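Visitor: Next input, structure requested:
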Amino acid sequence: MRIVLNLQPNSLYDSIHELMRMAYPGCEIACTEGPGDINFDLSLAIEEQAVSITAQVDTPQGRLRRQEKCAIPQDVGRGLSNWAKQQVRAFTYDLLCELTGSNINRYGILTGMRPVKLVHRLFDQGLTPAQIEQRLLSEYRLEAEKARLLVEIASANRPYLHSADEAGQWVSVYLGIPYCPSRCYYCSFPGAVVKDYEADIVPFLEALFQEIRAISACLREQGLKVQTVYLGGGTPTVLSTYHLEQLFAELRAGGYISQHTVEITVEAGRPDTLDIPKLKVLKDNGVNRICINPQTMNDATLAVIGRHHDKEGVIKCFNWVREVGIEKINMDVIIGLPGEGLSENTNTAQQVLSLNPDNITVHTLALKRGSLMAEKENGITPQQRIRQVEAGVTLFSQLLRQAGYVPYYLYRQKYMKASMENLGYARPGAFCLYNIQMIEERQTIIGLGGGAGSKFIDLEAGRLDSFYNPKNPAAYCQSVDRLISSKVDKLRALN
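Guide: So this is what the prediction gives:
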């Protein structure tokens, strides 16, 4: 199906295209002249005291016209443009629900990655949880269940956020190791599969150590303290024990690990990269949180998605971590993997819960362009498995809450199966601080290494400046001098 948009002004596309995609998944959506299977005309006029929104939609079933006039609030001030866009989104959302005969998004007009940030802004304005829920329902069109969830998560993680004064004193650091032992079929991250360890890893680490040293000098110059460190990727535990020791020595020498550092997480997502000596190195270097990520506890699915381990390998590694004494263990699972339904989800949930991890992160499969699985699933209707996925998410929520876990962070992605989210659960008191700071965007994050993202945050000025290192290891190595220079400039600009 082809949907042709005629928008006045054309900039409305940025406000409504995600809602259109949710209403008509898998359809071509174009801003062009000429007929489509559906022709969607939408215009916005900003008048002196009101905005006027008009729509005409031609479908095979007939023509639908709608118009709405919204009085401009007296206190809108410089926020008029954003307020008008919100009215357009709400108008379009209501219209699309009417056209499709269904609720197109359980999060209403919120289509971004970080909906909890909105709740924190409303808390900043002095609203109560009940008042925030009401605004989410009425102004943003959320379903009641999702509104309650967002308020619950914001209430849980808000005590861990910095004030504007505190935020200027602290950073967290992410280190990206863009290598994996193999590529999972659902993954689009263009990190490298290790083929020749010495040829691949050694030049990359030389560039990473250069970046670590240079940014360390700037952090000290600016008087910034590191609260949390997160080693991600890729799969950081593809590094040898020797190179992990080297990496942690660089981090300690650079002041990234000090008396101020309260959390050090390592993504050891692939059990086939772990052994007891490597885990002891992590423990001895202060790692107090580790991620053992089965994704599923069904061996048939693990083989299909390209994971070179089975569930017994996951259990063995989990027990090794407990034996070595690393304080917290997170386990990631994915709902929406090929061939999996409620029975497979139940099996995974029961086996993961039997291990009693400190954190469980429940992901809803997002098929990114470029993933091998997305290429294979192109012939499948996007709506085919939505009910199964939603049932799986509900199942995990019920079982995890019954077992005493609470949700503490949430983010969403494009191309997710169903209108769902990625949701982090934890035992009370076992929240991952890095995840909270990274998702809620109230602390500067310094990204070092391949594919690492930095967020330079000035809470007082309300500014956020994102900066990303190249994902390709060779491109990263070639550009490390430029990357260092840019980050030093951005860090100095904060203070």
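
Visitor: from here on, contacts and neighbour counts on C-alpha atoms
Guide: Fine.

Visitor: Which parts of the stretch 1-150 of the chain are helices?
Guide: Shown for the stretch 1-150 of the chain, the helices assigned by DSSP state H, counting those that start in this stretch span residues 13-23, 80-100, 116-124, 129-138, 144-157.

Visitor: Which of the three states applies to the closest residue to Thr241 other than its chain neighbours?
Guide: Using CA to CA, 6 or more residues apart in numbering and skipping the chain neighbours, the partner closest in space to Thr241 is Lys278 (5.4 Å). Classification of Lys278 using DSSP: H, G, I helix; E, B strand; the rest coil returns helix.

Visitor: how deep is Lys278 tucked in, by neighbour count?
Guide: Other residues within reach of Lys278, judged by other CA atoms under 10 Å, total 18.

Visitor: To compare against the first, here's the next sequence to fold:
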Amino acid sequence: RIDPATLEEFTVEGGRPDTITEEKLRIIHEHGVNRVSINTQTLNDDVLELVGRKHTSAEFYRAFEMARKANIPIINTDLIAGLPGEGFCSFSDTIDRIIELRPENLTFHTLAIKNAADFAQQKDHMKSMHMFSETSKCVDYSQLSAKNAGYIPYYIYRQKNTVNNLENVGFALPGTEGLYNIYMMEEIQTIFAVGAGAVSKMVSRDGKSIERIFEYKYPYEYLADPDGMKNKEKREKSLHFYHNIW
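Guide: Next comes the predicted model:
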């Protein structure tokens, strides 16, 4: 049993603003959560509808205010540059409005087309020179605005199939950096993960050996294993790693 009071960082991925309620925030706060992510991607309602997000900018503001009232110490907000239908003027307006709210953490992503995305067919959108230029301006503006507002960059990474091969950057007000993000990027922290699609990662003391354990990818597979064969496999691999490698 883990005592939440002993945890240095306890994050809940709140996700879409329309899924966040006062009751959820109250419960996670009572159980020691000190960081929550509320991810709007953009504050342009037309763009949100175009990309299939089931929330509005008003719902984001409502969720953000509820998180503040729930006394969650650190709020992170994710934004995405390069969304279909959004140019520099719209994205820069979103940046300005979000920074006015002063979330402790800001994460700026560049659009990455995923195979399962509803707009995966819009690769022409990503390949256009205009989109390259607009998205590059958006990324530059987001980073400059964050720095001018007192945020510091604390982690960076790239994904496949991003517009113009641009980066994702996490910013934080000093002293509020997301430790999990840093440890994940550096691959220096053992991570135990549960649920469909989860990947546990065990790191040796010297950092030279990493063992990964994959859960079932899909929920129906995960739920169809009542005897917990994957849990048994995870337990055996974990014991072997810590007895013989760690």
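
Visitor: Switch the helices of the stretch 1-150 of the first structure over to a markdown table; also include distance to Leu353 of the first structure.
Guide: Listed next are the helices of the stretch 1-150 of the first structure as a markdown table, based on distance: least, CA to CA, whole Å:
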| stretch | distance to Leu353 of the first structure |
| --- | --- |
| helix 13-23 | 33 |
| helix 80-100 | 38 |
| helix 116-124 | 26 |
| helix 129-138 | 31 |
| helix 144-157 | 21 |
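
Visitor: now the residue mapped onto the residue nearest to Thr241 of the first structure from the second structure: how far from Pro4 of the second structure?
Guide: Superposed on the second structure with TM-score structural alignment, Lys278 of the first structure falls opposite Lys24. Look at Lys24 of the second structure and Pro4 of the second structure: by CA to CA, to the nearest Å, they are 17 Å apart.

Visitor: Pro17 of the second structure now?
Guide: 25 Å.

Visitor: what does Val194 of the second structure give?
Guide: For Val194 of the second structure, the distance to Pro4 of the second structure equals 18 Å [CA to CA].

Visitor: ok so, going back, between Pro17 and Pro4 of the second structure, tell me which one has more neighbours.
Guide: Pro17 (23 against 14).

Visitor: can you pull the contacts of that one?
Guide: Neighbouring residues of Pro17 of the second structure by CA atoms under 8 Å, 6 or more residues apart in numbering: 38-40, 55, 59-60, 62-63.

Visitor: cool, Ser43 of the first structure as well?
Guide: 7-9, 53-55.

Visitor: Quick check: of those, which lies closest to Val119 of the first structure?
Guide: Nearest to Val119 of the first structure among the contacts of Ser43 of the first structure, counting by CA to CA, is Ile53 at 26.8 Å.

Visitor: Trace that closest one over to the second structure, please.
Guide: Counting by TM-score structural alignment, Ile53 of the first structure has no partner.

Visitor: What is the burial count for Ile53 of the first structure?
Guide: 21.

Visitor: Any idea how many residues pack against the nearest residue to it once chain neighbours are set aside?
Guide: Sequence neighbours aside, Leu44 is the residue nearest to Ile53 of the first structure in space, at 4.7 Å (criterion: CA to CA, 6+ apart). For Leu44 of the first structure, the count of nearby residues is 20 (other CA under 10 Å).

Visitor: surely Leu44 of the first structure meets Ser52?
Guide: Yes. If you go by CA atoms under 8 Å, Leu44 of the first structure and Ser52 touch, sitting 5.8 Å apart.

Visitor: Next, please give the residue ranges for the helices of the stretch 351-495 of the first structure.
Guide: Using DSSP H, counting those that start in this stretch, the helices of the stretch 351-495 of the first structure run over 372-376, 386-402, 433-440, 473-494.

Visitor: out of these, which comes closest to Asp165 of the first structure?
Guide: Closest to Asp165 of the first structure of these is helix 473-494 (CA to CA; 12.4 Å).

Visitor: And Phe88 of the second structure, what's its match in the first structure?
Guide: Phe88 of the second structure maps onto Leu342 in the first structure, by TM-score structural alignment.

Visitor: For the nearest residue to that match once chain neighbours are set aside, list the residues it contacts.
Guide: Distance criterion CA to CA, 6+ apart; nearest residue to Leu342 of the first structure, sequence neighbours excluded, is Gly392 at 5.7 Å. Contacts here follow CA under 8 Å, 6+ apart; on that basis Gly392 of the first structure touches 335, 341-342, 345-346.

Visitor: out of the residues you listed, which are inside strands?
Guide: Ile335 (DSSP state E).

Visitor: Which member of the contacts of Gly392 of the first structure is positioned nearest Leu19 of the first structure?
Guide: The nearest member of those to Leu19 of the first structure, counting by CA to CA, is Ile335 at 22.8 Å.

Visitor: any idea how far Ser343 of the first structure is from the closest one?
Guide: Separation of Ile335 of the first structure from Ser343 of the first structure (CA to CA) stands at 12 Å.

Visitor: and the residue mapped onto Ala391 of the first structure from the second structure, how many neighbours does it have?
Guide: Under the alignment defined by TM-score structural alignment, Ala391 of the first structure corresponds to Lys137 in the second structure. Using other CA under 10 Å, the number of residues around Lys137 of the second structure comes to 18.

Visitor: By how much does stretch 388-402 of the first structure deviate from the second structure on average?
Guide: Here the mean offset of stretch 388-402 of the first structure against the second structure after fitting is 0.5 Å, by mean CA distance after the TM-score superposition for the first structure.

Visitor: Pull out the buried positions in that stretch.
Guide: Within stretch 388-402 of the first structure, the residues scored as buried using 16 or more other CA atoms under 10 Å are 388-390, 392-393, 396-397, 400.

Visitor: tell me which of those is nearest to Arg66 of the first structure?
Guide: Closest approach to Arg66 of the first structure among these (CA to CA): Glu390, at 32.0 Å.

Visitor: got a list of what the nearest residue to the closest one once chain neighbours are set aside touches?
Guide: Nearest residue to Glu390 of the first structure in three dimensions, chain neighbours excluded: Ala418, at 6.8 Å (CA to CA, 6+ apart). Ala418 of the first structure makes contact with 383, 386-387, 389-390, according to CA under 8 Å, 6+ apart.

Visitor: Ala418 of the first structure -> the second structure?
Guide: Using TM-score structural alignment, Ala418 of the first structure lines up with Asn164 in the second structure.

Visitor: need the strands for the second structure, in chain order.
Guide: 11-15, 35-38, 74-81, 105-110, 152-157, 168-172, 199-203, 210-214.

Visitor: average distance between the second one and the first structure?
Guide: Same thing as strand 35-38 of the second structure. Strand 35-38 of the second structure sits 0.6 Å off on average (mean CA distance after the TM-score superposition for the first structure).
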